[in-house]
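Engineer: Have a look; sequence and predicted model below, questions after that.
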Amino acid sequence: MTETPSSATPPSLTSLARGGGCGCKLDPAFLDRILADSPPLPLNPALLLDAATRDDAAVYKINDEMALVATTDFFAPVVDDPYDFGRIAATNALSDVYAMGAKPIFCLAVLGMPINVLPPETIRHILDGGRSVADSVGAPVAGGHSIDAAEPFYGLVALGLAHPDQILTNAGAKPGDVLILGKPLGVGVFSAAQKRGLLTPDDYDAMIATTTRLNTPGADLAGLTGVHAVTDVTGFGLLGHLSEMCRGSNLAARIDRTALPVFDGARRLLDQGVRTGASGRNWAAVEPYVTQTPDWSDSDRDMLCDPQTSGGLLVACTPDAAADVLAVFERHGHSAAVQIGQLEAGEPMISFSA
């Protein structure tokens, strides 16, 4: 292996990648074109959930009491600190297991690094950060796969277990359900600001705190009466993932714009013109499903389409269950969780109040 000389200063992680975090995801419209002619998966009664509904993970029924939840997620660096990058990537990957109502059991690492550019200790710190998160929830990294890549990327294959009758999907919402979002929006804006040297230390701390906060409430929500659908808000932004829930459930959504949680620093940076390239791609994909209001602004659009790395859970539940759902979030340290709207019978469109 070719190693960077010890006397050389390695480049920053984010400088080695064109994008970072969940903003690296292929945009929804391009993904549609890729998958348009894909043959259907073979019918298998044990495969409870596959890619057809674009849910957060696949689910395989092992027996009447147990189902295996499987997912993978990886991306390019969203921060320059290798340990923090590892923590963020692992937290993000495990989020998909929690979004299905499952508990993770073990993981496999997915690693690509330009080994002629980055020293071994930097790569080791990335792996250590990811391992620390996985170990904290009893889901050890048991192995994985690595390649020499032109751009750095890291993530996990995450496996979990759940009861087959308590799997949470993004397509089970009911008319009258309210929508609860577990984390504030703005991580994509923070990431873009960091690349431009505009992120303040306080904003950086806020970004690290939210992106390394595991979505553990999902496992408890699975057994809660009145919870009908859950997904996590990541690379397609709030509107993208909400539109998938609306289409999967064949319902319309109405969002209270004044209730949306947004980091103060992200609002300020948007006013300064900081935004991600992915927000525009996300908007192009979701625009047909959105009813705009007369006072709609570019900042509104960019924040609602901002790609969230390790974003919050989006929960659809009955109004009577909302207090219990919020209590679960609070118990797991997600004090920013808030009700942001509701679902209604109608075409799968998203509209806004206030």
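Structural biologist: Yep, it's here.
Engineer: CA only for contacts and neighbour counts going forward, please
Structural biologist: Fine.
Engineer: separation between the most centrally placed residue in the chain and residue 278?
Structural biologist: Centroid-nearest residue in the chain, with Cα atoms, centre = their mean: residue 234, separated by 2.9 Å. Computed as Cα to Cα, to the nearest Å, the residue 234 to residue 278 distance reads 11 Å.
Engineer: Now the common contact residues for those two.
Structural biologist: Listed as contacting both residue 234 and residue 278 by Cα atoms under 8 Å, 6 or more residues apart in numbering are residue 307.
Engineer: ok, back up a step: is it true that the residue nearest to the centre of the chain touches residue 309?
Structural biologist: Yes. Using Cα atoms under 8 Å, residue 234 makes contact with residue 309 at a distance of 5.4 Å.
Engineer: structure B:
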Amino acid sequence: MRGFQGVQDPRILAGAETGDDAGVFALHEGLALVQTVDLITPVVDDPYQFGQVAASNALSDIYAMGAVPLTALNVAAFPPDDVPLGTLRAILHGAHDKVREAGAVILGGHTLNDPALKFGLSVTGTCDPRAYLSNSGARPGDLLVLTKPIGTGVLIGAYRSGWLDEDGTHMLVRNMAALNDIAGRMALSREARAATDITGFGLAGHASELAGRSAVAICLWFDKIPVYHEVFTFIERGVNTIITSENRRHVAGSIRVAGDISATEEQLLYDPQTSGGLLVSIGSDEAVGYVEALRNAGVEAAAIVGEVVEAGEPYLDVTRS
């Protein structure tokens, strides 16, 4: 979107210029629309599970804004000559069930022929225009909470190589399909200052964006970051993604990584996530209670992973602890 001059309208509260996870459009004093669209390529072979993950991934942008999803439209790119029609039906079924779990409804959608299978949703939600989460509100003194483990890019690669066992695959799919609704709702109720969901740019990319938009420095404590089991083993076996190196280049000028963090550990910071957790900037007086409430509600991986500090120039600092 760089170089694109968006429409100037006072009703646009979050748009292309703000770099938020979703757009926000004020309807009246107490109600705004929140809109997003996202689609992904298959991350598992089971089409129903893929539909669930793709739906959760798209819905996450709504939750990152502290909003509530209302409706969705399917967006499907489908190679008609290579994939049975029953596969598409199973993908749609998985997405339908996940959207219903979120309390929203699918109104329809659009399908197009494409050599590569892709699926996702366009989602519309609502929020109070006076109280929603953006990526520009982090303040010095805040603590940072991450609500899901990182490492999905590595584990998806291991799965495709036949190295991830049945238990590992089940755990991965379960976490990717899990909604971020509880994390988003509780963050808003505890007056969190900012949030973003961790997806394709990896933890480093999204944390760096949060720092830049908020004009602060973000310090991540590597040993506190929740990580999927076996992820470092797979990295050492050579599992990687094309996007990982791109993510690393993207933040090269704005990240400082402590010397005692290994190359294997650092690689995980740039690992692209599918349907990752929320990174929430919240007041230090609320952070511990927020994490405890999340864990009690079943968001077991939630952890305080860093802090926000004042800085003359935004940057991301990664230390051991």
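Structural biologist: On my side now, so go ahead. In this text, all values refer to a predicted model and were calculated from it rather than measured experimentally.
Engineer: who's in contact with whichever residue in the second structure pairs up with residue 274 of the first structure?
Structural biologist: Residue 274 of the first structure maps onto residue 239 in the second structure, with residues paired by TM-score structural alignment. Residues near residue 239 of the second structure by Cα under 8 Å, 6+ apart: 154, 157, 158.
Engineer: In the first structure, what residue corresponds to residue 179 of the second structure?
Structural biologist: With TM-score structural alignment as the criterion, residue 179 of the second structure matches residue 214.
Engineer: where do the helices sit along the stretch 201-321 of the second structure?
Structural biologist: Taking DSSP state H, counting those that start in this stretch as the test, the helices found in the stretch 201-321 of the second structure are 202-214, 231-236, 242-250, 263-269, 284-296.
Engineer: quick one: the closest residue in space to residue 257 of the second structure that isn't next to it in sequence and residue 65 of the second structure, what's the gap?
Structural biologist: Leaving out its chain neighbours, the residue that sits closest to residue 257 of the second structure by Cα to Cα, 6 or more residues apart in numbering is residue 318, at 4.8 Å. For residue 318 of the second structure, the distance to residue 65 of the second structure equals 25 Å [Cα to Cα].
Engineer: swap in residue 174 of the second structure?
Structural biologist: Going from residue 174 of the second structure to residue 65 of the second structure by Cα to Cα gives 23 Å.
Engineer: Please say which of these two ends up with more neighbours.
Structural biologist: Between residue 174 of the second structure and residue 65, counted using other Cα atoms under 10 Å, the more crowded position is residue 65 (30 against 14).
Engineer: In contact with the equivalent of that one over in the first structure, which residues are there?
Structural biologist: Aligned against the first structure by TM-score structural alignment, residue 65 of the second structure finds its counterpart in residue 100. Taking Cα under 8 Å, 6+ apart, we find residue 100 of the first structure in contact with 56, 57, 69, 167, 168, 169, 218, 219, 222, 230, 231.
Engineer: Recalculate using a threshold of 10 Å.
Structural biologist: Residues in contact with residue 100 of the first structure (Cα atoms under 10 Å, 6 or more residues apart in numbering) are 55-59, 69-70, 160-162, 166-170, 218-219, 221-222, 229-232.
Engineer: same deal with residue 289 of the first structure?
Structural biologist: 239-240, 243-244, 246-247, 252, 283, 347-351.
Engineer: Counterpart of it over in the second structure?
Structural biologist: Using TM-score structural alignment, the equivalent of residue 289 of the first structure in the second structure is residue 254.
Engineer: so how far is residue 206 of the second structure from that match?
Structural biologist: Separation of residue 254 of the second structure from residue 206 of the second structure (Cα to Cα): 12 Å.
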